[in-house]
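turn this into a model:
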Amino acid sequence: MRFITIIILFLSCYFTLSLNASEVRLKDLVEFDGVRGNDLVGYGLVVGLNGTGDGLRNAPFTEEMMSNILERLGVNVTGEQFRPKNVAAVLVTATLPPFSRAGSKIDITVSAIGDAKSLLGGTLIMTPLNAADGDIYAVAQGSVIAGGISAEGDAARVVHGVPTSGIVPSGGRIEREVDFSFQDLTSIRLALRSPDFSTASKIEAVINQLVGGRVALMLDAGTVEIDLEAGDFKSPAHLLSRIENLTVEPEQKAQVVVDQRSGTIVMGRDVRISRVAVAQGNLTLTIEEAPLVVQPSPFSEGTTVVVPRTRATVAEDQGRGLAELPDSTSLSDVIAGLNALGISPIDMIDILKSIKAAGALHAEFIVQ
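Predicted coordinates for the structure are as follows:
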C-alpha cells in the first residue's frame, strides 16, 4: 500500500510539472513602468597601445584631444608636433541600470573611431559619460580587454575577432542618480513584450486573484495597469515583489520563421496546414567544355585552330511524386507530413512558401 502511495505521488508531481512546463513568470513577459535603464555615451582616449594606435595624420582629432588632456595636466604642448602611435580615439558606451546609486560601478564598452589596428593592452583615460539630456552621469576609466587579436607582417596580415572593440569590466563609476521616485507612483503599467489580448487578460486575472480585489485592468493588448490606491500595499516595490513571480501561459500567434542563409526553420505550436498535395523535384544542369584542336596538314601554310565544343545536359530527379499532407491538428502532424517528402531543409523552405501561397498554411510566414 505504501508503494502504491509513492507511485501516486510521483505521478501527481509529474503531471503537475507537465501542466506548468509552458507557464512563464510575469517578470519574463512584461516590462514594469519606470523600471528601465538609460544609455550613456562619451568620447575618450585609449593609451598604452603597442604601436597599433591611430595614425595622427588620418585622425587629427586624436592629436587635438591628446593636446587638450596634456594642457589640463599642466604640460604645455603648444606649437609642438608629436606623432605617438600608442594612442587611439574611442567612443565609450554604457547603460545606466535602473535604481542605480552614486558610487556603483557599471561595465563599459569602447570602440575605436579612427584607424587604430587594435586596442589590446590599452588603458582608457578618464572619460565622462553623458545621457540624452546632456548631463554627466558616470565617469569611465580602466584597462581595456579587447575581443580579438591582430598580427601583421611585411606582406600579410591576420585578424581574428574584432581587436578594435573591447570592454572595461566595472570601469564606470556612477556620479549622478536619475531623478525618479518609484515610491510616489499611484499606478503601475505592465508593458507586454509580445502584445496579445489573451495573454494580457490572463495577467489581469492572476494579479486580481492574488491580491483579492480588482486592482489590475487590461487597457489594451500590450498594457495592464495596476491601481496602487485601490489596494492596501506598503509600497509599489512590495507589490512588484509579490506579482513578478506569478506564472501565466502566454498565447502566441502561429508563425513560421525561416532563415534562407542557414536553412533554419522554426514553427510555433499553433501552426496548422490544410489538406494539400505537394510534388517536389530537382533539375540538375551540367555544362562541359571540350574544345577541339584542329591542326593544318604537314608542310602546309595553315594555322592551328581551336574549335569550341560545349556539351550541356539536363537531368531531372523524379523525387517521390505527389505527397499528400493531411489536415494537421498539431505541430507534430505538420512535421510528420513535411518529413514524408524526404527533402532537405533548404527545399522545405520553398515548399512552405508554395503552401502559404496556396492558402493552405495557416500561420504568419516570416523570412529572414
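
going by C-alpha atoms from here, please, whenever you check contacts or count neighbours.
OK.

tally of neighbours for the closest residue to residue 310 other than its chain neighbours?
Excluding the flanking residues, the one nearest residue 310 by Cα to Cα, 6 or more residues apart in numbering is residue 289, at 4.7 Å. Neighbours of residue 289 under the rule other Cα atoms under 10 Å: 10.

which residue is nearest the centroid of this structure?
What sits nearest the mean C-alpha location of the chain, by Cα atoms, centre = their mean, is residue 368, with 13.2 Å.

and the nearest residue to that residue once chain neighbours are set aside, what does it touch?
In space, residue 368 comes closest to residue 259 once its chain neighbours are excluded; the distance is 5.0 Å by Cα to Cα, 6+ apart. Neighbour list for residue 259: 265, 367, 368 [criterion: Cα atoms under 8 Å, 6 or more residues apart in numbering].

let's see this one next to it:
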Amino acid sequence: MVLFLILLVPLLAPGAKIKEICNVIGVRDNQLIGYGLVVGLNKTGDGTTSKFTLQTIANMLQSMNIKLDPRDIKSKNVAAVMVTATLPPFARQGDKIDVVVSSMGDAKSIEGGTLLMTPLKGVDGRIYALAQGSVTIGGRNGRGGGTLNHATAGRIPAGALVEQEVAYDLYSRNEATLSLKEASFQNAISIQNILNRYYKERVAVAIDARTIKLRKPKSVSMIEFLARAGELSIDYNIKPRIVIDERTGTIVSGIDIEVEPVMITHGDIVVKIEERKSLPAIRKGSDTVNIGRNTQIQPQNNAVVTRTGATTVANIARSLKKLGATPKDIISILEAMKNAGAIHADLQII
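The predicted model follows:
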C-alpha cells in the first residue's frame, strides 16, 4: 500500500535543546566489522558452491589440530557470515554491545544458529570486540535500525564484549567543539549567544555555519560544562524539506511548504498554479481538482473544490492522489516543480 505522509513541520521550533541538534566533535560511534561462522543450522547453511565457507571451516579445524581437505567437507549446517557492530563513545572493557549477523554465502537461513567467536575490527585493523552467541531473527537492526525480517540476517543482543577502548580524554580538556547536525548560520549564532549570556563571559564563538568553538569557564569541569550547555534551549531554525522514498512512494513534507506559480504537464496530468486571482487547479483528462490552503477537500460533481489560499505541497499531493495519480507521477511532478524553482524547500530522495 502506498503511503503519503504530510507532517506538520513548522519553520521555527522553539525550545530545541543544544544536545539534540549538536554533536561534540570527537565523541562519536565507531563501526566494527568481522568475518565468522554460524554453526548448528538444520541443513540450511552454505552449500558446496560457497568455497570460502569450506576453506574457513578447514582453517578453523586446523587451528584445533584437525587437518582436513576443504573438498572433503559436505556439511550444510554451517554458514559464513559478516558480523557488524557499533562501538559507542566511552565504551569500556567488559561492556556488551549488540551485533548484526548477515549471511554472505548461499545459506537459506541462519535462524537458530550459533555464531562462533569472531573478532570485530575497526577501520585501523585493530580488534575492539569479540562476538559470540545465538542468532535471533526478526529483531531490530542495531540502535534505531530497521527490522530484520528475512532469515539470512539476524542479531545477537549484547553479543559482543568490548576488549579495547577508544581513548578520548575529555575531562582534562579546556576546549571543545560543537558541530551542528545541519548547517545554519542562524542556529550557530543562537548557540553562541545563549552560552555567552548564560555564563556571562565569552565561552563560545561560532566560526562557521556548523561549528561552534567552546572554552570552559574556570569554575566548572569540562564534563559539567558540556552537560549544562546541552540542556540549554534555543529557537531552532529548521530548513524546510521534502523527503521522498522512491521505493515505497512515501512522501514526507512540511504542511506549510508553499508552491510558487507554475504550470507542469506530466502525461495527461496538468498542474496549473496562478496568482491569487483564481483557484490553482490540477486537471487529469476531464477531471479537475482545485487546491487551496488548510481546507477540507469536498467532492463536487467531477471536481474537488477548496477555499482560496496559498498552494502547498500538501494540497498538491492530496489532490493528485484523489485524481488517481501514481506515486511515480507525484514524485516526478514534485521534482519538476523543484527544478523549475516553484518549490524552495530542499528535495531529498532516498
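
need the TM-score from the superposition.
The TM-score (TM-score structural alignment, normalised by the length of the second structure) is 0.74; 296 aligned residues with a Cα RMSD of 3.2 Å.

picking up where we left off before, isn't the residue nearest to the centre of the first structure up against residue 257?
Yes. The criterion here is Cα atoms under 8 Å, and residue 368 of the first structure meets it with residue 257 at 7.4 Å.

what's the burial count for whichever residue in the first structure pairs up with residue 46 of the second structure?
Residue correspondence to the first structure (TM-score structural alignment): residue 46 of the second structure is matched to residue 54. By the criterion of other Cα under 10 Å, residue 54 of the first structure has 27 neighbours.

equivalent analysis for residue 83 of the first structure, please.
Neighbours of residue 83 of the first structure (other Cα under 10 Å): 11.

please enumerate the strands of the stretch 51-200 of the first structure.
Here the stretch 51-200 of the first structure has its strands, by DSSP state E, counting those that start in this stretch, at 87-96, 105-112, 123-130, 136-143, 145-146, 149-152, 157-160, 165-174, 187-192.

in contact with residue 221 of the second structure, which residues?
Per Cα under 8 Å, 6+ apart, neighbours of residue 221 of the second structure: residue 171.

look up how far residue 242 of the first structure lies from the aligned partner of it in the first structure.
Aligned by TM-score structural alignment, residue 221 of the second structure pairs with residue 235 of the first structure. Distance of residue 235 of the first structure to residue 242 of the first structure, given as Cα to Cα, to the nearest Å: 11 Å.

and residue 228 of the second structure, that one's in a helix?
Yes. Counting by DSSP: H, G, I helix; E, B strand; the rest coil, residue 228 of the second structure is part of a helix.

distance of it from residue 216 of the second structure?
Taking Cα to Cα, one finds residue 228 of the second structure at 11 Å from residue 216 of the second structure.

okay, those two: which has more neighbours?
residue 216 (20 against 14).

OK, contacts around the nearest residue to the more buried one once chain neighbours are set aside?
Once flanking residues are discounted, residue 216 of the second structure sits nearest to residue 174: 5.7 Å by Cα to Cα, 6+ apart. Applying Cα under 8 Å, 6+ apart, one finds that residue 174 of the second structure lies in contact with 215, 216, 222.

which position in the first structure aligns with residue 174 of the second structure?
So, by TM-score structural alignment, residue 174 of the second structure is matched to residue 186.

would you tell me what the next helix or strand after the longest helix that the second structure contains is?
Looking across the second structure with DSSP state H, the single longest helix is helix 185-199. Downstream of helix 185-199 of the second structure, the next assigned helix or strand under DSSP states H and E is strand 204-206.

and that next one, what does it pack onto?
helix 185-199, strand 211-215 (3 or more Cα pairs under 8 Å, 6 or more residues apart in numbering; DSSP states H and E).

what's it aligned against in the first structure?
Against the first structure, strand 204-206 of the second structure falls on residues 216-218 (TM-score structural alignment).
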